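[1] requesting a structural model of the entry that follows:
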Amino acid sequence: MSRRIGLLFLTVAALLLSACGKESSWEEEEIVEESNRIITDDVKVNWELEKNQASGKSDLIRISVTNKGEPMDDFEVNHEKLLHLIVVSKDLSYFNHIHPEYKGDGVFEIENEFPAGGEYRMIADFKPTNGHSISKMDWVTVEGEAAQGVAVKVDDRLEKKVDGMNVVLSVEPGLETGKEVTLKFTVSEGDGKEPVTDLEPYLGSIGHVVVLSEDGERYLHVHALEEQGSGPEALFETEFPQSGVYKVWGQFQRDGEVVTVPYVVEVP
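    Now for the predicted structure:
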């Protein structure tokens, strides 16, 4: 028995000595290049407002986008624009969806006439090259006298009439949190509610929908279903992250004009 143990010991020792004579396995591993993929947390947005001295009515909005502290200068066209800017008043009564001009070195600019002073939610949607779509938002204070706030009231009926069109919103299978739902807008016109079938593409799809929670803290990026026609129905998919009150703005284009239809819903 002792002879066998001795042979086993000698065999193991020989193997260990042989292994020591070889090059380290670390040097044999394949070198993997670090990804250049842009990380959302590395992207920052700075907001500046500058009053138009000539008119005194509008403000120049300047948006500076950086990645790891350096100007981000490479963007992809997303829904026909490099950057979408959503401007909403604190009481959600004012809404504007605009598209700033790119000035280079990560800077976008546009003028906007605010209805009053006070706090506004600024939301920038953009897609950097070599990155996913990004939404960045912040509260920005506009100089001037603030208007009397308007209470956010949940709609009893989700049917609105705007610019001669009747637009009915329904949610399928129903309003609830944490599950994908379909927002269906049905568009008609006239007292007879004739179906509208001549909606025009807006930003590359049948329409555009923005959803914001009552406190302005939860913004939903809503996608239209692909390969839709020109009405009377327009379908969008989203998911409400928490229960609460939300405002929904549906935007549709007809005869070259964009119509914005607002609703307020409560998600149980």
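[2] could you use CA atoms for every contact and neighbour count after this?
    Noted.
[3] report how many residues lie close to the nearest residue to Val264 once chain neighbours are set aside.
    Counting by C-alpha to C-alpha, 6 or more residues apart in numbering, Val264 lies nearest to Lys247, which is 4.4 Å off, once chain neighbours are set aside. Residues near Lys247, counting by other C-alpha atoms under 10 Å, number 23.
[4] please give me the structure for this one as well, since I'd like to look at both together:
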Amino acid sequence: KDFDIQHEKLMHLIVVSKDLSYFDHLHPEYKGDGLFTIALNFPAGGEYKLYADYVLKGASKVVKNHTVTVEGEKVQTTPLKPDENLTKIVEGKEITLSFDELKAGTDVTLNFNIKDQKTGQPITNLQPYLGAVGHVVIISENTDEYLHVHPMDEKAKGPDAKFMTKFPKSGIYKIWGQFQHEGKVITVPFVVKVS
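    Okay, here's the model as predicted:
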């Protein structure tokens, strides 16, 4: 019944489609007595995986996952392919992901460099998103592995946002970086291969 707040919320709910093409990061409302609720609008029929990420009072973080099947017309699924280019344009921002080496079981620093797409100028006034410079969620291709990564320097304002993590196994993973600029949350996806 008792939960600790982590990054400004009692629960972070991550919703992905089975092929990881759809992603949402939500915050269910606590109704008391261990019950959290949220209204979800799934974009299409098919299988989705839900990850509830929370902290019991005075204990460590818990992640529970659950698969649901949604009725309705399914969309064409596309297999995950590692990105050849790790620079993406999202909402007028040019975001480049860099790292040393992606090796299972080894600490790796993921660096997101954020620039203005039009001017090429570095963005140095990122706003805190849920109390930090950004959040990163990483899910393996088979959806078995889930990592919710917090920044190394929560107070950073850009253009670099660094996150340290460790991939549990080799394989293909999808990474979503979430940042806030001028009141708008930007979600940028990357697909990588871990050796």
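[5] re earlier: helix, strand, or coil at the equivalent of the residue nearest to Val264 of the first structure over in the second structure?
    Matched by TM-score structural alignment, Lys247 of the first structure corresponds to Lys174 in the second structure. Classification of Lys174 of the second structure using DSSP: H, G, I helix; E, B strand; the rest coil returns strand.
[6] can you check Gln242 of the first structure too?
    coil.
[7] residues contacting it?
    Shown in contact with Gln242 of the first structure (C-alpha atoms under 8 Å, 6 or more residues apart in numbering): 177-178, 267.
[8] what remains of these once you look at the second structure?
    Retained in the second structure: 177-178, 267, out of the contacts of Gln242 of the first structure (criterion both residues aligned by TM-score structural alignment, their matches' C-alpha atoms under 8 Å).
[9] what strand or helix carries the aligned partner of Ala39 of the second structure in the first structure?
    Residue pairing (TM-score structural alignment): Ala39 of the second structure is matched to Glu111 of the first structure. Assessed by DSSP states H and E, Glu111 of the first structure sits inside strand 107-112.
[10] picking up where we left off before, the match of Lys247 of the first structure and Val62 of the second structure, how far apart?
    As judged by C-alpha to C-alpha, to the nearest Å, Lys174 of the second structure and Val62 of the second structure stand 21 Å apart.
[11] grab the nearest non-local neighbour of the residue of the second structure most remote from its centre.
    Most distant from the centre of the second structure: Asp33, at 28.0 Å, with distances by C-alpha atoms, centre = their mean. Closest residue in space to Asp33 of the second structure, ignoring its immediate chain neighbours: Lys1 at 5.3 Å, by C-alpha to C-alpha, 6+ apart.
[12] re earlier: tally of neighbours for the match of Ala39 of the second structure?
    Using other C-alpha under 10 Å, Glu111 of the first structure has 18 neighbouring residues.
[13] find the residue closest to the aligned residue in the second structure for Gly164 of the first structure in space, skipping its chain neighbours.
    Residue pairing (TM-score structural alignment): Gly164 of the first structure is matched to Gly92 of the second structure. In space, and not counting its chain neighbours, Gly92 of the second structure is closest to Gln117: 5.3 Å by C-alpha to C-alpha, 6+ apart.
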